[in-house]
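Chemist: quick one, structure for this:
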Amino acid sequence: MGRSVVINKTTPAAETGGYYCDVCDCVVKDSINFLDHINGKNHQRNMGMSMKVKRSTLDDVKERFKLKLAEKEYEKKQKNMEEILGDVYEEEAKMNDYKKEKKAEQRKRKLIESLPEEEELDPELKAMMGFGGFGTSKKK
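Modeler: The predicted structure is shown next:
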């Protein structure tokens, strides 16, 4: 950007302005002409591709149908396998959640059982003494 280059007849084709095709060793000035060149006969011939269309036989068509049918069956099996795996993962997640809930429930039960039973004082007596209990005043 911001520089000038002098191009004359002795400048290599790859360094001149435009799009350079290294297969055909030519320069095309704009993108539309470059695409026309890429899809053209000369470029395709230089790439080693023939422009002739092969005539299909009945056996070729039958073989192609068999191939497509086999692909569809394979995709169907893959889809079924993915559904089964999805169901298995769902069940595992449910079981893990159930186990976590069960453990949490057991912890609560053990915590409740391990707490010593406080002898309840008369609420009037507590109010008169100015406290509600010997526990902590922090909220969890």
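Chemist: going by C-alpha atoms from here, please, whenever you check contacts or count neighbours.
Modeler: Fine.
Chemist: which SS state does residue 126 fall under?
Modeler: Three-state assignment for residue 126 (DSSP: H, G, I helix; E, B strand; the rest coil): helix.
Chemist: run through the strands of this structure in chain order.
Modeler: All strands of the chain, identified by DSSP state E, fall at 19-21, 26-28.
Chemist: next, the structure of the following sequence, for comparison with the previous one:
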Amino acid sequence: MSNKQGAYGARAGDTDFRKKWDKEEYAEKARKHDQEEKERMQENEELLKQGKKPRRGRKDDLPKPTELMKRREGSLDLDKNLNKTIVVQNTGNRGPGVPGFYCETCNRTYKDSAGYLDHINGRAHLRALGQTTRIERSTVEQVRARIAYLREKTKEASNAKSFDFEKRLAEVREREAALREEKKAAKKTLRERARVQLAQETVPAAPDAPKDNNDMMAMMGFAGFGTTKK
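Modeler: So this is what the prediction gives:
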């Protein structure tokens, strides 16, 4: 072996800096992969016998469900971008920023709200959250508490509705009173107009009243102010 040294004092033929590959580890991974493929082929044979579609790839390494399915606490806001124009930040086909509905848990994007809703209610999404598709069974105390809450809520709604009815009734009464006042004022105006017209018709006219200005001038002795020339 050569005794030449490199620039950093190490021997030129020394290869200890290279990564060491654990052959046993990768052999174990290969055996595990072969076992999974064998199980998948056997499962596909059973599915074909049952007339079902075979599974193409391996199952995702999802965690085992540790809790029952829970109710969503917040709203999905599926219509928050309705009739809006948004800027597309991601020009790819997957990931956030792509037009559609994106699921951060599963890193999948759906083009419409129906597909997105089916996904978040599906088994794969719940499995990724560590939940099963079974719902927790309510106890007697929980049912009683829920009934009491609904009764109180119904009572509050009934009181609010009664208050609104009284307020509405008062507004209707005020409007009817205003209409009556308007009708009364209109009738009074008509009566005053009819009384004035009747008074004008009943005043007697003077028998020797002049008919026009010429008769008045002749009665006062004025013949005219014009000339006799023609």
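Chemist: what's the TM-score for these two chains?
Modeler: Here the TM-score for the pair of chains, by TM-score structural alignment, normalised by the length of the first structure, is 0.55; 107 aligned residues with a Cα RMSD of 3.6 Å.
Chemist: before we move on, back to that, right, and the strands of the first structure - which one's nearest residue 119 of the first structure?
Modeler: With Cα to Cα as the criterion, residue 119 of the first structure lies closest to strand 19-21 of those, at 94.4 Å.
Chemist: against residue 21 of the first structure, how distant is residue 108 of the first structure?
Modeler: 76 Å (Cα to Cα, to the nearest Å).
Chemist: between the two, who's got more neighbours?
Modeler: residue 21 (16 against 12; other Cα atoms under 10 Å).
Chemist: list the contacts of that one.
Modeler: 27-28 (Cα atoms under 8 Å, 6 or more residues apart in numbering).
Chemist: go again using 10 Å as the cut-off
Modeler: With contact taken as Cα atoms under 10 Å, 6 or more residues apart in numbering, residue 21 of the first structure is in contact with 13-14, 27-28, 34, 37-38, 43.
Chemist: so it versus residue 85 of the first structure, what's the distance?
Modeler: 50 Å.
Chemist: in the second structure, which helix is the longest?
Modeler: Across the second structure, the helix with the greatest residue count (assigned by DSSP state H) is helix 140-201.
Chemist: centroid residue for the first structure?
Modeler: Centroid check for the first structure by Cα atoms, centre = their mean gives residue 82 as the closest residue, at 15.6 Å.
Chemist: map it across to the second structure for me.
Modeler: Taking TM-score structural alignment, residue 82 of the first structure has residue 164 as its aligned residue in the second structure.
Chemist: isn't residue 23 of the first structure up against residue 43?
Modeler: Yes: Residue 23 of the first structure is within contact range of residue 43, at 7.3 Å (criterion: Cα atoms under 10 Å).
Chemist: next, format the strands of the first structure as TSV and append distance to residue 50 of the first structure.
Modeler: Converted to TSV, these look like this (distance: least, Cα to Cα, whole Å):
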stretch	distance to residue 50 of the first structure
strand 19-21	19
strand 26-28	21
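Chemist: closest one to residue 95 of the first structure among the ones you listed?
Modeler: strand 19-21 (62.5 Å).
Chemist: what about stretch 108-126 of the first structure, how long is it end to end?
Modeler: Using Cα to Cα, the two ends of stretch 108-126 of the first structure sit 28 Å apart.
Chemist: so for it, what gets flagged as buried?
Modeler: Within stretch 108-126 of the first structure, not a single residue qualifies as buried, counting by 16 or more other Cα atoms under 10 Å.
Chemist: is residue 29 of the first structure in contact with residue 35, as I believe?
Modeler: No: taking contacts as Cα under 10 Å, residue 29 of the first structure lies outside contact range of residue 35: 11.0 Å.
Chemist: who touches both of those two?
Modeler: residue 19.
Chemist: looking at residue 23 and residue 43 of the first structure, which is more packed in?
Modeler: Under the criterion of other Cα under 10 Å, the comparison of residue 23 of the first structure against residue 43 puts residue 43 first, with 16 against 11.
Chemist: show me what that one lines up with in the second structure.
Modeler: Per TM-score structural alignment, residue 43 of the first structure is aligned with residue 125.
Chemist: is it true that its match touches residue 69?
Modeler: No: assessed by Cα under 10 Å, residue 125 of the second structure is found out of contact with residue 69, at 11.0 Å.
Chemist: so what's in contact with the two at the same time?
Modeler: Counting by Cα under 10 Å, 6+ apart, the common neighbours of residue 125 of the second structure and residue 69 are 131-132.
Chemist: tell me how far the aligned residue in the first structure for residue 174 of the second structure lies from residue 98 of the first structure.
Modeler: Using TM-score structural alignment, the equivalent of residue 174 of the second structure in the first structure is residue 92. Distance, residue 92 of the first structure to residue 98 of the first structure, by Cα to Cα: 10 Å.
Chemist: before we move on, what about residue 124 of the first structure?
Modeler: In this view, residue 124 of the first structure and residue 98 of the first structure are 45 Å apart by Cα to Cα.
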